[in-house]
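*Asks:* Predicted structure and sequence below. I'll ask about it afterward.
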Amino acid sequence: MSLRIAVIGAGPAGGLIAGLLAREGHRVTLGDRRNRAAMEANEDRSIQLSVSPRGMGALSAAGLNDSIKTRSIPLAGRVFHRPDSSLLSLLPTDSSWKNFSTDRGDLTGTILDWTAAASGLELRLGWQCIDLVRRARQVVWRDPDGGLKTEAFDLVIGADGAASTVRASLVRSPTIDFAKRISPWGYAELKMQPQAGPEGAPTAPFAPDAIHIWPRGEFFMVAFPAGDQSYRATLVMRHSHLDALRNSGETQAYLSRTLPDVVDTLAAPAVELNPDRLIPIPIVRCGRWDDGGFTVILGDAAHATAPFMGQGVNIALEDAARLAGHLRSIARVDDLGPALEAFSAERVPEGIACCDLSESAANLLLNLPPDDTDPDAGPLNGLNFKGAGYSEVAPLMLPGWQPQVYADTFPSLHRGPLPVDPSRLTEMSVAEGDTVIAVDDPSEALFILRQGQLRVDLPQESLRLTAPAIVGEMGWFGSRRRTAAVVAETPCKLDRLAFADLEALCRENPAGALPLVRQISDLAVERLTLRFHRAARYVLLVAGDQARAALLDFAGQHREDLGGLLLATDAVTAGVLEADAGLQVARRLQSPASAGAGASAGRLERWLELAETGQLAAALVFGEPEPAFRPMLQALEARAIPVHRDPADLAGVVPAD
């Protein structure tokens, strides 16, 4: 049967699934909000990708693997750069074990050209999917001129990235678990220039057939060779670390000192070693990828991962090939439900495992491997070269691992082992189910988890910690009694560091204790910040020009109650509340009423982001809202966000938690 299918997002995974389905005889519309030039410009994205045999296997379904290989650089292994610029090479003995360094734009363009040549395929670049009407099986598009078009399809496939519109529609269902957060790590791109070789011919600055890695304890850098003899490097650092360096004015000096063999390869070291920001890394986990018959997601829309294992493009391409396989036997629209459910059941554990493994890989890349490391061993080789599934490898790397959407959302230990004298540590072993810390216990020590998995039971939620991790550090900052319980979910090995010993170390050797104190404090601040943002829930205030007097009157009567809430409103209303009512507004968003039609829709989407991420508790409406606000309020109600049109009902607005 020929289905009418919309694929949203024309990146590598979206292009591949669209081309495969079109060649199966389906009528496919492939849409992307970007035009071709923007898609290949690689703005704010890592330029070089590592395509593994897993990814090549998916591309072979389209017969594109050989074409991609000829346009890529084979990688024989990994080369680690020590701080003194000496090298540690880890090259597998099996010469067939190769990844391929591929330009992102080139990979996208090659797939897109192949896809566009399929009969029955309509390519719409510059078309944005702004919503789905799932009951009517419709897509709402915005065309390149800003006009809106509603169109019916049998199936919608969301391959539209970490900020997926298709996923936003899917997770409106209260039965689908979904978590999106921004990693504490970010990245900056550097380009290492070709060097002058014999007779002036350009040569690569480092061995051109390997992945090069600079582990530096507090950050790391990974570089891939490019086709012009340059190296494209990704510098990965915590946002808080870069902020501290920039505030001290030491960013360039610090990076020049820690990356001595890189400085001379850069065209503009004063610029590249002094980034003003890091590109954020979104992490997405989704507990189900389909709605039972109309919508399905894949790639970053379903499992945006940290790039620390180089797996994002490979698992996305594999998603596309596997979905095409599940849809191959479809004979009628009613068959879509079982096929999509089977695909989701197969791929959800793989996506969550890839996210968990990728985040944990940061700890491995921060530190040099031992000199006697076996280059043929390790989980990454299993994933890339031996066909192991992500959900097979995860329990080996993360003891007690289970595919949980909210897994590992508590910062663990991002800067490697604590710099502390082992003689001050007490080794402990605990069995599964044992309590490590109980609520109201005296705060006397922190614990370093070396092996296993712990559960932290906070008043409002439970979180998981996987080794290596620190727990119990909050007690050092003034809490005499424990406020959370910590339980072993698997057999664990820990080191106990008594606060008395920590304080003695600070007195005896303040300079030596400084890195230790800094690491503990950074972790505590990060955890407190994360807990605040997870708990943050805003109350949206909407008032038209004629109703702001009523809003001010209400604010005067309920100033104490409103002062305890996180308020969000448009800039004009925020100014009135802060100037005339003495209230602080936590979020100012541009009013959709103050923009033209195209900009209004974009601003509307930013307002809805609060609802999609679970951060919006309720809305209070004063008077008759401006016409531009009405679609937003309707959309909030459709998402089960309470919209109170009687402002006197303040009790219904205050979040219960």
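*Replies:* Right, received. Where do you want to start? Numbers count the residues shown, from 1 in each chain.
*Asks:* Every contact and neighbour count from this point should use C-alpha atoms.
*Replies:* Fine.
*Asks:* Quick one: the strands in the stretch 451-600 of the chain, in order.
*Replies:* Secondary structure of the stretch 451-600 of the chain by DSSP state E, counting those that start in this stretch: the strands cover 453-457, 462-466, 469-471, 485-488, 492-498, 538-543, 566-570, 587-589.
*Asks:* quick one: buried residues of the last one?
*Replies:* Burial within strand 587-589, assessed by neighbour count using 16 or more other CA atoms under 10 Å, is assigned to residue 588.
*Asks:* Might you quantify the distance of that strand from its chain's geometric centre?
*Replies:* Its chain's C-alpha centre and that of strand 587-589 lie 23 Å apart, by CA atoms, centre = their mean, to the nearest Å.
*Asks:* And the third one, by the same measure?
*Replies:* Taking CA atoms, centre = their mean, one finds strand 469-471 lying 22 Å from the centre of the chain it belongs to.
*Asks:* next one: the fifth one
*Replies:* For strand 492-498, the distance between its averaged C-alpha position and the chain's averaged C-alpha position is 31 Å (CA atoms, centre = their mean).
*Asks:* could I get the strands of the stretch 451-600 of the chain as CSV with distance to residue 306?
*Replies:* Shown next, in CSV, are those (distance: least, CA to CA, whole Å):
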stretch, distance to residue 306
strand 453-457, 21
strand 462-466, 17
strand 469-471, 18
strand 485-488, 27
strand 492-498, 26
strand 538-543, 28
strand 566-570, 30
strand 587-589, 28
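*Asks:* take the one below as the second:
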Amino acid sequence: MQTPKKIAVVGSGLVGSLLAIYLKRLGHTVHVYDRSPDMRTVEFSGRSINLVMSNRGWKAMQDVGLEEEIRKIGIPVDKRGIHLQDGSFVTQFYGKEGEAIFSLSRGVLNRKMIDLAEEAGVDFFFNRKIWDISLATATLFEGESEQGQWSELKYDIVFGADGAFSRIRHRMQRQAMFDYSQEFMSLGYKELHIPANEDGTHKIDKNSLHIWPRGNFMLMGLSNLDGSFTCTLFMPFEGENSFEQLKDEKALVDFFATYFPDTKEVIPDLVNDFFKNPTSYLAIMKCYPWTYEDKVALIGDSAHAIVPFYGHGMNAGFEDITILNELISNYGDDWKTIFSEYQKSRKPNADAIAELSRRNFIEMSTKTADEKFLLQKKIEKWFSDKHPDKWMPLYSRVTFSLQPYSEALAIGDFQNKIMEEVMQIENIASKWNSEEVEKIILQKLTTSIGLLD
């Protein structure tokens, strides 16, 4: 146990709530502040993308004994279900038999995490607006408005878990030598809904992540426990096949009839959902440093907001907590060293998952409808099954292992160069699982075996 400190966590989202549980179990007094109402008392819908929990997230849950509690509110998803425009449907399994990500409703999970944190003894303060912080003294400044009177809240340590537009980071940005970048994508997203059947069952396969890939736009769906699906339409804001073109009911219905005809029977409230729910933005945010002395640290989206196309925003934030907890075990009360090592460890991996997430939109929206891409994935799986010590597909490295993201990205790029050459082999479609192809891959691997160790 550490020497008890008085610690504030700004932000009651998933990362803030889980971090609070860790800190409380280490013996600290933990207060969580959030400017919004208690989400357990309000309706949570309209601008959500379902979450997927993978190995990195489960590791953070396991370390505090919460894994089984969370598994109860999730649904295992072991494959992509790809809806092609010609009406055909193909599946692509994610990993080896038994490997699956878990679909979780963001609202359901966040409410559960707050409940578990309160049970652990964490104090939550909702509708409390934090506008600024004194970095040197870990003092928060709270008030009803940014221009009004503020009161001081003094702490030993403050964690900024207040998301991509963090007020804690906003203060840190005003330091010298603080790097910050924010990039908005030309894509936006809108939540849609597939209701359950009358008997509460799912209308489409609940154990698939459903994708309707259409090039520069796509529809995605993940199952919920109540038999429904949360769907997300990703599209450019402007130009051809964009949100700006879908201004009235006729344009919307005609668009879906053309590009997503098989959804007509399963999304009965398309028009109402589309025009009721907001069109939301996607941004990538990077910064450094993430900490100030032994007083203040950023964690989760406040340090590294990414786009959702790999399903790792939450998992990367939870892994921040895992690494922080390991460093606490190593360095005890030396918070300055803990914070310094934390940011040095996590920054390159946060940058790597940001890049992987950006790339994965192209894979999901375009490549999953490409026969050559599907063949490439089939070859990778076949070779990996035969030589698990020599090849792990990139998706498995990212999702079903704890290998640092930066290593997964580097090895994935190397493996992809090999696969690009393999796909040029004459008649590869007819001899993809032959001894000839196996030998070629093995030969190429031996030239860079050090990278794969």
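*Replies:* Looks like it arrived, so ask away. Since we're looking at a predicted model, the values are computed, not measured.
*Asks:* Could you get me the TM-score between them?
*Replies:* After superposition, the two chains reach a TM-score of 0.80 (TM-score structural alignment, normalised by the length of the second structure), with 391 aligned residues with a CA RMSD of 2.4 Å.
*Asks:* Which of the strands of the stretch 451-600 of the first structure sits closest to residue 602 of the first structure?
*Replies:* Among the strands of the stretch 451-600 of the first structure, the nearest to residue 602 of the first structure by CA to CA is strand 587-589 (11.6 Å).
*Asks:* returning to that earlier point: between the strands of the stretch 451-600 of the first structure, which gets nearest to residue 262 of the first structure?
*Replies:* Taking CA to CA, strand 469-471 is the member of the strands of the stretch 451-600 of the first structure nearest to residue 262 of the first structure, at 31.3 Å.
*Asks:* what does that closest one correspond to over in the second structure?
*Replies:* Per TM-score structural alignment, strand 469-471 of the first structure has no counterpart in the second structure.
*Asks:* So which elements touch that strand?
*Replies:* For strand 469-471 of the first structure, the packing partners by 3 or more CA pairs under 8 Å, 6 or more residues apart in numbering; DSSP states H and E come out as strand 445-451.
*Asks:* now residue 140 of the second structure, what's its secondary structure?
*Replies:* strand (DSSP: H, G, I helix; E, B strand; the rest coil).
*Asks:* what does it align to in the first structure?
*Replies:* Under TM-score structural alignment, residue 140 of the second structure pairs with residue 139 in the first structure.
*Asks:* For its match, which non-adjacent residue is spatially closest?
*Replies:* Spatially, and ignoring its direct neighbours in sequence, residue 139 of the first structure is nearest to residue 132 (4.7 Å; CA to CA, 6 or more residues apart in numbering).
*Asks:* Centre of the chain to whichever helix or strand that neighbour is part of, how far?
*Replies:* According to DSSP states H and E, residue 132 of the first structure maps onto strand 128-133. Relative to its parent chain, strand 128-133 of the first structure has a centroid offset of 22 Å by CA atoms, centre = their mean.
*Asks:* Give me the mean deviation of it from the second structure.
*Replies:* Here the mean offset of strand 128-133 of the first structure against the second structure after fitting is 1.0 Å, by mean CA distance after the TM-score superposition for the first structure.
*Asks:* Which residues belonging to that strand are considered buried?
*Replies:* Buried, per 16+ other CA under 10 Å, within strand 128-133 of the first structure: 128-132.
*Asks:* Residue in the first structure paired with residue 30 of the second structure?
*Replies:* Match for residue 30 of the second structure (TM-score structural alignment): residue 28.
*Asks:* State the helix or strand in which that match lies.
*Replies:* Residue 28 of the first structure belongs to strand 27-32 when elements are defined using DSSP H and E.
*Asks:* ok, average deviation of the helix or strand just after that strand from the second structure?
*Replies:* Moving toward the C-terminus from strand 27-32 of the first structure, the next helix or strand (DSSP H and E) is helix 36-41. Mean deviation of helix 36-41 of the first structure relative to the second structure after superposition (mean CA distance after the TM-score superposition for the first structure): 4.8 Å.
*Asks:* Which other helices and strands does helix 36-41 of the first structure contact?
*Replies:* The helices and strands touching helix 36-41 of the first structure, judged by 3+ CA pairs under 8 Å, 6+ apart, are helix 104-116.
*Asks:* circling back: just to check, the match of residue 140 of the second structure is in contact with residue 152?
*Replies:* Yes. If you go by CA atoms under 8 Å, residue 139 of the first structure and residue 152 touch, sitting 6.4 Å apart.
*Asks:* So between these two, which is more surrounded?
*Replies:* residue 139 (22 against 17; other CA atoms under 10 Å).
*Asks:* Pull out the buried residues from the longest helix seen in the first structure.
*Replies:* Longest helix in the first structure, counting residues (DSSP state H): helix 336-365. Within helix 336-365 of the first structure, the residues that count as buried by 16+ other CA under 10 Å are 336, 339-341, 343-344, 347-365.
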